[in-house]
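[1] Below are the sequence and a predicted model; questions follow.
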Amino acid sequence: MKAISYSRYGGPEVLAFGEVRDPKVGPDSVLVKVRAASVNPVDWKAREGYLEGLFEAAFPVVPGWDVSGVVVRPGVAVSEFDVGDEVIGYVREDFLSRGTFAEYVAAPLRTLARKPRNLSFEEAAGLPLVGLTAYQVLLKVLQVKRGETVLVHAAAGGVGSIAVQLAVHLGARVIGTASEHNHDFVRGLGGEPVTYGEGLGERVRGLAPEGVDAVFDTVGGDALKVSANLLAPEGRLASIADIDVVNYGGRYYFVRPDAEDLRRLSELAEQGVVSVHVSETFPLERAADAHRLNEQGRTRGKIVVTVDWEPEDT
């Protein structure tokens, strides 16, 4: 099959488009014909070798953990999906090798859910990783409740934009950091935008003089120190970007595949609670350009890679 792969760590130039081995489908896996896959910062961090302490790489590595596509063969023990079912997945295993930037991916059942019927394949591909991250942090780590005030950093980004929508759905007031040209976008999600950078603490205090009940950090660095000083008594702090959050009494979180959480996210998308903004799409063979754009860190919503598609022969 055609895929993007890399045989050594490095910059976008190590990504090559060509033939790789077809995936084998285990008993509890599903072979998915890929329609689209989205780019996440973790993809280029893995490509650079930054995750070597967490994930063993079996080269050549096909990158990508997000996918939307169509089931073409369920594993022999699978009864949950049939041929032709449209699915989404956060297809992360505990090693780097069999990613989603390919014509096909063998996805374990624990990584899959049915695709939201109201989303395009491109939009749906942008939901799993960022959606699960936002869902798990807000509901399971921060345990956000109705009436609370939540500060979301990088509120116009992939994770941030979903987090704003979910927190609003939970009944929270949401303050979101964003550059000025993204303020209207954040307002459209239901958040109150503030410009990040110098003076952020004062700007947030102006909106929430008593402090915020929860902070969802997606950027790390100086944002953590500022955030810790903005917490109300009994306030909670979580970061997906900086392990130093523990030094401020918060919790670091790495998203995990969870089929039930993903199913719930799909339902929320169909109910119109969450939507995915796709800022740009690239064909599979231009995945390196998609990585370069994502590395700039200024994307509104999601960057998606699309795969040429033809129906399977029957």
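    Alright, I've got the coordinates.
[2] Could you use CA atoms for every contact and neighbour count after this?
    Noted.
[3] Name the next helix or strand downstream of the longest strand along the chain, please.
    In terms of residue count, the longest strand belonging to the chain (DSSP state E) is strand 29-39. Using DSSP states H and E, the helix or strand that follows strand 29-39 towards the C-terminus is helix 41-48.
[4] Pull out the buried positions in that next one.
    Asp43, Trp44, Lys45, Ala46, Arg47, Glu48 (16 or more other Cα atoms under 10 Å).
[5] and after the helix or strand where Val72 lies, which helix or strand comes next?
    Val72 is part of strand 66-74 when elements are defined by DSSP H and E. Following strand 66-74 in sequence order, the next helix or strand is strand 86-90 (DSSP H and E).
[6] same for that next one, what does it pack against?
    strand 66-74, strand 112-114, helix 121-125, helix 128-136 (3 or more Cα pairs under 8 Å, 6 or more residues apart in numbering; DSSP states H and E).
[7] tell me the angle of that strand relative to helix 128-136?
    Computed by axes from the mean of the first three to the mean of the last three Cα atoms, to 10 degrees, the angle separating strand 86-90 from helix 128-136 equals 70 degrees.
[8] quick check: angle from strand 86-90 to strand 66-74?
    Here strand 86-90 points in a direction 120 degrees away from that of strand 66-74 (the same axes, to 10 degrees).
[9] Tell me the buried residues in the helix or strand following strand 86-90?
    Note on strand 86-90: by DSSP H and E, the next helix or strand toward the C-terminus is strand 95-98. Within strand 95-98, the residues that qualify as buried are Leu96, Ser97, Arg98, counting by 16+ other Cα under 10 Å.
[10] For the second one, which non-adjacent residue is closest in space?
    Pointing back at Ser97 there. The shortest distance from Ser97 to any non-neighbouring residue, by Cα to Cα, 6 or more residues apart in numbering, is to Val61 (4.1 Å).
[11] this is the other structure I want to compare:
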Amino acid sequence: MKFFDEAKIFVTAGKGGDGCISFLREKYISKGGPNGGNGGNGGNIYLLTNHNINTLNKFHIQNHYFAENGFPGEKNQCTGKKGKDLVLIIPIGTRVIDLQKKIILADLNKNNQKVLIVKGGKYGLGNINFKTSINRTPYQNTKGCLGEKKILKLELILIADVGMLGLPNTGKSTFVKNISKAKTKIGNYPFTTIKPILGVVKNNIGNTFFIADIPGIIKNASLGKGLGLNFLKHLERCNLLLHLVDISNKNIINNINIINNELKKFNRNLFLKEQWLIFNKIDLLKNNKNIDIYIKKVLIKFKYIKKYYLISSKNNIGIKKLCCNIFEYIKKNINK
């Protein structure tokens, strides 16, 4: 199934019910007074987050939503029934944007978070409300007001503590699969990951963190090449970025620059996040004696990167230490 993390929807709240024009007519009261009731309010439309939903696919199947109209008032001062509210279930991490006003209406990042998105129209008044000492038989009522309507953009942004960065084939998917229960596709070709993957990592004392894997980023991704740029927004909520680099590749400095340059072009705040360099595939190196000297020369070019690790996702080398340090970082900097 195709993964949709954006959707455009049209929402219209219910119209308020009209007020009623009615007069009391009974056997011994031939000319009774006005008794027309008010209408009911139109239904509202709400958005409600649910942790069991992880895609916006259904909003591509249906994108027009209407709440029920309020019912008109009735005689004997009976108020019309309120229109039923409509509740749209969305994934946690959904950002709601009013496309006409170009403003963010809500950023929903908790489970069971509910927000009113369009309000139903107000009820109309029945003629009972217009009776005065001068006008005892008012043939007057008001119509119910129209409900609000909006054009919304829904953007799903994954909730993750840690985000993965890297060129295609650096071993991101293998790494995420090894440390979590994420069902990632692994293959010896570019872009095995074609949609964001969210994994949960647990340690032996029950602590957890969430890790997001996105498609690999290539040079000029900001111009529309490749897949990664479309999913970089899923790293916005991450507090730590793990930048995986293939240490067996001779163009390490250039490859690191490619990723960070694309980050800057997309969102400078992403570039400024805490970033650790993870040198992967050390099992492919024939001579490991001078590896630390080589890495330190590389790091001189990237003074803003505070930490680095040497690992092999395939052979589980260095993975345990890295995960322990991630847990320590989250405990110290995120779960304050």
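    That came in fine, so what should we check first? Small disclaimer: the values here were computed from a predicted structure and weren't measured.
[12] quick one: TM-score?
    The TM-score (TM-score structural alignment, normalised by the length of the first structure) is 0.23; 122 aligned residues with a Cα RMSD of 6.3 Å.
[13] one step back: mind giving me the packing neighbours of the longest strand of the first structure?
    strand 66-74, strand 104-108, helix 121-125, helix 287-295, strand 302-306.
[14] quick one: buried residues of the fourth one?
    Buried residues in helix 287-295 of the first structure, counted by 16+ other Cα under 10 Å: Ala287, Ala288, Asp289, Ala290, His291, Asn294, Glu295.
[15] With the second one instead?
    For strand 104-108 of the first structure, a neighbour-count test (16+ other Cα under 10 Å) marks Tyr104, Val105, Ala106, Ala107, Pro108 as buried.
[16] measure Glu328 of the second structure to Asn261 of the second structure for me?
    Computed as Cα to Cα, to the nearest Å, the Glu328 of the second structure to Asn261 of the second structure distance reads 29 Å.
[17] between the two, which one's more packed in?
    Asn261 (16 against 12; other Cα atoms under 10 Å).
[18] thinking again about what came up before, show me which pair in the buried residues of strand 104-108 of the first structure is furthest apart.
    Tyr104 and Pro108 (13.1 Å; Cα to Cα).
[19] Just to check, Ile179 of the second structure is in contact with Phe209?
    No: contact between Ile179 of the second structure and Phe209 fails when scored by Cα atoms under 8 Å: they sit 10.7 Å apart.
[20] Next, show the common contact partners of those two.
    Common neighbours of Ile179 of the second structure and Phe209 are listed as Val201 (criterion: Cα atoms under 8 Å, 6 or more residues apart in numbering).
[21] My read is that Val67 of the first structure contacts Ser38, right?
    Yes: counting by Cα under 8 Å, Val67 of the first structure does reach Ser38; the two are 6.8 Å apart.
[22] Between those two, point out the one with more neighbours.
    Neighbour count, other Cα under 10 Å: between Val67 of the first structure and Ser38, Val67 has more, with 39 against 30.
[23] Quick check: chain neighbours aside, which residue is closest to that one?
    Using Cα to Cα, 6+ apart, the closest residue to Val67 of the first structure is Ala37 (4.4 Å).
[24] could the helices and strands packed on strand 86-90 of the first structure be laid out in JSON lines, adding distance to Ala214 of the first structure?
    Shown next, in JSON lines, are these (distance: least, Cα to Cα, whole Å):
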{"stretch": "strand 66-74", "distance to Ala214 of the first structure": "27"}
{"stretch": "strand 112-114", "distance to Ala214 of the first structure": "29"}
{"stretch": "helix 121-125", "distance to Ala214 of the first structure": "28"}
{"stretch": "helix 128-136", "distance to Ala214 of the first structure": "13"}
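[25] and Asp261 of the first structure, which of the ones you listed is closest to it?
    helix 128-136 (6.8 Å).
[26] how much space between the nearest residue to Ser68 of the first structure once chain neighbours are set aside and Leu166 of the first structure?
    Distances taken as Cα to Cα, 6+ apart put Ile88 closest to Ser68 of the first structure, at 4.3 Å, once the chain neighbours are dropped. For Ile88 of the first structure, the distance to Leu166 of the first structure (Cα to Cα) stands at 19 Å.
[27] Look at the two and report which has more neighbours.
    Ile88 (32 against 25).
[28] The more buried one: what's it in contact with?
    Asp66, Val67, Ser68, Gly69, Leu112, Ala113, Arg114, Lys115, Ala124, Ala125, Pro128.
[29] before we move on, the earlier item: which one of the helices and strands packed on strand 29-39 of the first structure lies nearest to Gly18 of the first structure?
    Here helix 287-295 is closest among these (Cα to Cα), at 12.0 Å.
[30] helices and strands around the helix or strand hosting Asp184 of the first structure, which ones?
    According to DSSP H and E, Asp184 of the first structure maps onto helix 183-189. Applying 3+ Cα pairs under 8 Å, 6+ apart, we find helix 183-189 of the first structure packed against helix 158-169, strand 192-194.
[31] After the shortest one, which helix or strand is next? Please name it.
    Going back to what we said before, that points to strand 192-194 of the first structure. helix 200-207.
[32] Pull out the buried positions in that following helix.
    Leu200, Gly201, Val204.
[33] Setting aside sequence neighbours, what's the nearest residue to the last one?
    Distances taken as Cα to Cα, 6+ apart put Val194 closest to Val204 of the first structure, at 7.1 Å, once the chain neighbours are dropped.
[34] and that neighbour, how many residues sit next to it?
    That count, for Val194 of the first structure with other Cα under 10 Å as the rule, works out to 23.
[35] Next: Ile256 of the second structure.
    When neighbours are counted by other Cα under 10 Å, Ile256 of the second structure comes out with 21.
[36] ok, it touching Val245?
    Yes: between Ile256 of the second structure and Val245 there is a contact under Cα under 8 Å: 7.2 Å.
[37] Right, I'll leave it there.
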